[in-house]
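K.L.:
3D model of this:
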Amino acid sequence: MTSFGGAYHDGQQLLELLAVVSECSDEESAAYAAVERAARALDAEVAAVVIDDEVVAVVGFPVGRVPADDLVAVANRELDNVDVPGVGRCRAIAADWGGGRPGHLVLARWGEQGFSVEERNIVRGMARLLELALTMLRTLQAEHEMRERSERQAAENAELLASLQQRQRLLEHLFDVQRAISRRRPLPQVLDMIAAAARQLLGDGAVGLWLRDDSDPQRITLVAGAGLAVDTELETPSMPLAEAGTVGAAIMSGGVVVCEDDSADGIASMAAPVHDSGTITGGLVVLAERPGRVYAPPEVQMLQSFAEHVSLALTDANTVDRMHQAFHDSVTGLASRSLFLDRLSHQLELTGHGGSRVALLFIDLDRFKAINDTLGHAAGDTLLTITADRIVAQLRDSDVAARFGGDEFAVMLQNVSTPVDAAKVADRILRGLHEPMRIAGRQLQVNASIGITLSTHGMTDPAALVRRADIAMYRAKRNGRGRYDVFADEMLLAFTDDP
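P.N.:
Presented below is the predicted three-dimensional model:
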């Protein structure tokens, strides 16, 4: 697979682990499913779950030959390697989780390099998700036990039913949140969904999500909430972290903080930290609606579950955003040169196995430098953005447009039969670009020169296709600009002979 495909695959590992363990019915099967998924995702020889200094699930060792003491030592940071039969000494790492039943996710892999920083972050994320899954399964098991007791104790039926209904609502809300994350709903929408669900289930007055400011980590800003006196879409309250009360204490301590004021008018609150890729980036806080509120342990666990889902949403959204920034042009939003060549290479591989031809359009704006120098770089960026929008407007969803740099653009057309088909697209692009553009208070008309080439049977080198389109584009410039030319083999000879 391509490099972009590999980066995208890594970004999906946490969601895939969550999907696998969510299908399990008990803690044991969830632990085994998690170690199998973790080992496969990171190409590890060994994966294990250690809880209370006991190996509860492991893959990578023959039956009866599991070095439990060594795995526990790795979990406790006393060893950084284990011996694997048939493989040898493997480098090992562990990621921990806390909560009511702390544990460790241990992985070992053969090789000199060990685990990269990105892989360690993935392992930490997997450990947090496994903790969430085990906590939820433990809660479900507790509900089952409560249901059995209710059959023996009729007097507790009403209270037990209410508890089960609340837990069911929790699972339904968490499922809705997980589905919204997996479908890549906008992050603010997901965060507001979590805040509203927390307020509804906990029955409190207000819920707020505060995140550290990017420019000043010692300040936090309200980014989502429910039942608050402010509208987060219109206002963005900010405060020093040290003065943020319960939520500030949760962020600084890294754990759940519960504040229960026993005074007549005291208002209780509790807060849990939230993470982005393993780093504490904010806190989710619940404010009581009435004085004298006391938070029971199940409610604390409920808040932790919502905070974990906030962490999952933040990590997923920011991972996707970082991937987008890495592979897209910051001015136009089009694909970057590297992403375009990656996609082109992949499409050429497909055509080499019997697929249809690929057409490449290489576009160069005529006299862009003069406009940029005269009106300034801001006007030049506006021109590039409008140009990108007009190019994309002429394409199908399956086509790919990119900015190669400066005033150069490229377009890949899939499933093209003849140069005539590509020429029709080029003609539409030229007409669209020639329409006046309102830039820096002026009406400007921009022309472009376009080179067109089509892939040939057996062609797999994207650079060769780009070179042919580039040569055709220069021919179009020489022939009067504001036009397109289709590559022919004699152009390559003429271009080579040019002084």
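K.L.:
okay, CA-based contacts and neighbour counts for the rest of this
P.N.:
Noted.
K.L.:
For residue 203, which residues are in contact?
P.N.:
residue 289 (Cα atoms under 8 Å, 6 or more residues apart in numbering).
K.L.:
Let's see that with 6 Å instead.
P.N.:
Applying Cα atoms under 6 Å, 6 or more residues apart in numbering to residue 203 gives no contacts.
K.L.:
Would you mind measuring from it to residue 163?
P.N.:
13 Å (Cα to Cα, to the nearest Å).
K.L.:
What of residue 430?
P.N.:
Distance from residue 430 to residue 163, by Cα to Cα: 66 Å.
K.L.:
what comes into contact with stretch 249-264?
P.N.:
Applying Cα under 6 Å, 6+ apart, the contact partners of stretch 249-264 are 268, 269, 270, 271, 272, 273, 282, 283, 292.
K.L.:
what about it, distance to the chain center?
P.N.:
A distance of 31 Å separates the centroid of the chain from that of stretch 249-264, by Cα atoms, centre = their mean, to the nearest Å.
K.L.:
With stretch 125-132 instead?
P.N.:
16 Å.
K.L.:
and if you look at stretch 236-244?
P.N.:
27 Å.
K.L.:
Pull out the buried positions in it.
P.N.:
Residues of stretch 236-244 classed as buried: 238, 239, 240, 241, 244 (neighbour count, 16 or more other Cα atoms under 10 Å).
K.L.:
again, but for stretch 435-447
P.N.:
437, 439, 446, 447.
K.L.:
I'd like to know which of the residues you listed is nearest to residue 312.
P.N.:
Comparing the buried residues of stretch 435-447 against residue 312 with Cα to Cα places residue 439 closest, at 41.9 Å.
K.L.:
Let's compare: structure for the following, please.
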Amino acid sequence: MTDEDGWIQGQQLLELLAVVSSYPDEESAIRGAAERAAQALEAEVAAVVFGERVAACVGFPRGRVPAVDVVAVTRHELNTLDVPGVGPCATVSARWGGARPGSLVLARRGATFTVQERSLVRGMARLLELTLTMLRALQRSERHAAENAELLKSLQQRQRLVEHLFDIQRAISRRRPLAQILDMITGAAQDLLGDEIVGLWLREPEGDEARLVAHVGLRTEVARRRPVIPLVEAGAAGQAMLTDDVVVLHGYGETSTLIAELTDGRLCASMAAPVHDSGTVTGSLMVGAHRQTRTYTAADVQTLRAFAEHVSLALTDANTVDRMYQAFHDSLTGLASRGLFLDQLTKRLGEAERETRRVALLFIDLDRFKAVNDTLGHAAGDDLLTITAGRLKSQLRATDVAARLGGDEFAVLLYAVATTADAARVAERILRTLGEPMPIAGRQLRVNASIGIALSTPGMPDPADLMRRADVALYQAKRNGRGRMEVFADEMLLSFPHEG
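P.N.:
Below is the predicted model of the structure:
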């Protein structure tokens, strides 16, 4: 999700809040929410469903709403709706719980809904639920002037919730550090719910235990150790993970002495909601109070759910980014993988052709890697490759790309190179830095490298051609004594073994 996407989603949620809040009753608000949701997602159909009943629907002719199919979408039994005059439309739905559970359903012709759009629909559903809860409270209390002040406070709190969620979404879209986002969420939960304690627990990769990763109001000297606790002893936080549902407890129940230590023995009431990573329960967000009289309302439950859902969004986004990085980078050195390097080389060659620039490709092979790996072990070989990668990157510009192609083979892409001499100067720097002693297995080892250089020429858009030339030049460098560089020349093809 980009920063612009996060800003647009926040604006759309605020616009939905303004529209729905302007209606005097629940029925009008439901109809207005469906219309606004369809408009925001450019959908052909939008519907609000309670149980088996379609409470509001736009996009179908009057009296011809296929209620059975719309309800089936909320149960994930259908993923398309047939709209008259339009045809099959992809669907998305978001459910909410509380005193009156329901679902928001959208259907659109063409492409399926993106991850960002699905996140927006969930936000809209959560916002509609909060608004309907408040509208029902308003309708019940119209004749009670004494309650008006409390209702106003609730409306103001709802606005603050939207503002907090908007700030969190922006932080996620800007890819701020995950720990910073989690701290934002725990702080916002304390601000909105007014409890003294907030703790975010994430499940350990193996075993039925959880670790404290973010908190407000817990005993600092204990919390900073990031303690681990069995789920069955973690009170509401553990039960929320085990049941995948919101849990409310009074007192300590089955919690361990660690919880008592973290809370200074003052925990009187607690509530926790599960958090997920790509749909799997991976933790829970817990709030706790020191007051014996603390009770949690339906609105409190929904507020905590909203924050827990944003923890889930942050975790899923961070882990998705990490998995994408791992997929396109060498796990040992952090350099680009072969696939990413080929993509970048293809892209740069196309740009160079259009802009009449040149691309230089360097193939680099370590001359003594096998000897080090065989005599000192694979750990020493891994250290050698890691140090090589670091020294390689130190000699490159931000626009250059370094990759590990496999084993002890590396490649460097230099963009916008004016002459062969420019590429050769970079290669000389690389040879010098790789020739300096490396601390390997308690020794200072010198490991030279051989480099083959090839420059693109006009009319050479195929990366395979450039890679073949760099490979030929590398072969020539090794043949001429290793620890040196060679620039590709056509006559080298005469001695290259694969050229017949």
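K.L.:
Next, residue 290 of the first structure: secondary structure please.
P.N.:
Secondary structure, DSSP: H, G, I helix; E, B strand; the rest coil: residue 290 of the first structure is coil.
K.L.:
So which of residue 430 and residue 163 of the first structure has more stuff around it?
P.N.:
residue 430 (21 against 15; other Cα atoms under 10 Å).
K.L.:
any idea how far the more buried one lies from residue 311 of the first structure?
P.N.:
Residue 430 of the first structure is 47 Å from residue 311 of the first structure, by Cα to Cα.
K.L.:
can you give me the helices for the stretch 351-500 of the second structure?
P.N.:
369-376, 378-394, 420-435, 463-479 (DSSP state H, counting those that start in this stretch).
K.L.:
most tightly surrounded among the ones you listed?
P.N.:
Mean neighbours per residue, mean count of other Cα atoms under 10 Å, is largest over the helices of the stretch 351-500 of the second structure for helix 463-479, with a mean of 21.
K.L.:
mean per-residue distance, that one to the first structure?
P.N.:
With mean Cα distance after the TM-score superposition for the first structure, helix 463-479 of the second structure departs from the first structure by a mean of 1.3 Å once superposed.
K.L.:
Go through the buried residues of stretch 435-447 of the first structure and name the one nearest residue 365 of the first structure.
P.N.:
residue 447 (6.1 Å).
K.L.:
What's the match for that closest one in the second structure?
P.N.:
Matched by TM-score structural alignment, residue 447 of the first structure corresponds to residue 448 in the second structure.
K.L.:
Is that match in contact with residue 484, as I believe?
P.N.:
No - at 8.4 Å, residue 448 of the second structure does not count as touching residue 484 under the criterion of Cα atoms under 6 Å.
K.L.:
Report the buried residues of stretch 141-154 of the first structure.
P.N.:
So stretch 141-154 of the first structure, judged by 16+ other Cα under 10 Å, has buried residues 143, 146, 147, 150.
K.L.:
Give me the three-state assignment for the third one.
P.N.:
So that's residue 147 of the first structure. helix.
K.L.:
Spatially, what comes nearest to it if we skip its sequence neighbours?
P.N.:
In this structure, residue 147 of the first structure finds its nearest non-sequential neighbour in residue 160, 7.3 Å apart by Cα to Cα, 6 or more residues apart in numbering.
K.L.:
can you check the second one too?
P.N.:
Taking Cα to Cα, 6+ apart, and ignoring the residues beside it in sequence, residue 146 of the first structure has residue 160 as its nearest neighbour in space, at 7.0 Å.
K.L.:
coming back round to it: make JSON lines from the buried residues of stretch 236-244 of the first structure and add distance to residue 325 of the first structure and secondary structure to it.
P.N.:
Listed next are those as JSON lines, based on distance: Cα to Cα, whole Å; DSSP: H, G, I helix; E, B strand; the rest coil:
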{"residue": "238", "distance to residue 325 of the first structure": "27", "secondary structure": "strand"}
{"residue": "239", "distance to residue 325 of the first structure": "30", "secondary structure": "strand"}
{"residue": "240", "distance to residue 325 of the first structure": "30", "secondary structure": "strand"}
{"residue": "241", "distance to residue 325 of the first structure": "29", "secondary structure": "helix"}
{"residue": "244", "distance to residue 325 of the first structure": "33", "secondary structure": "coil"}
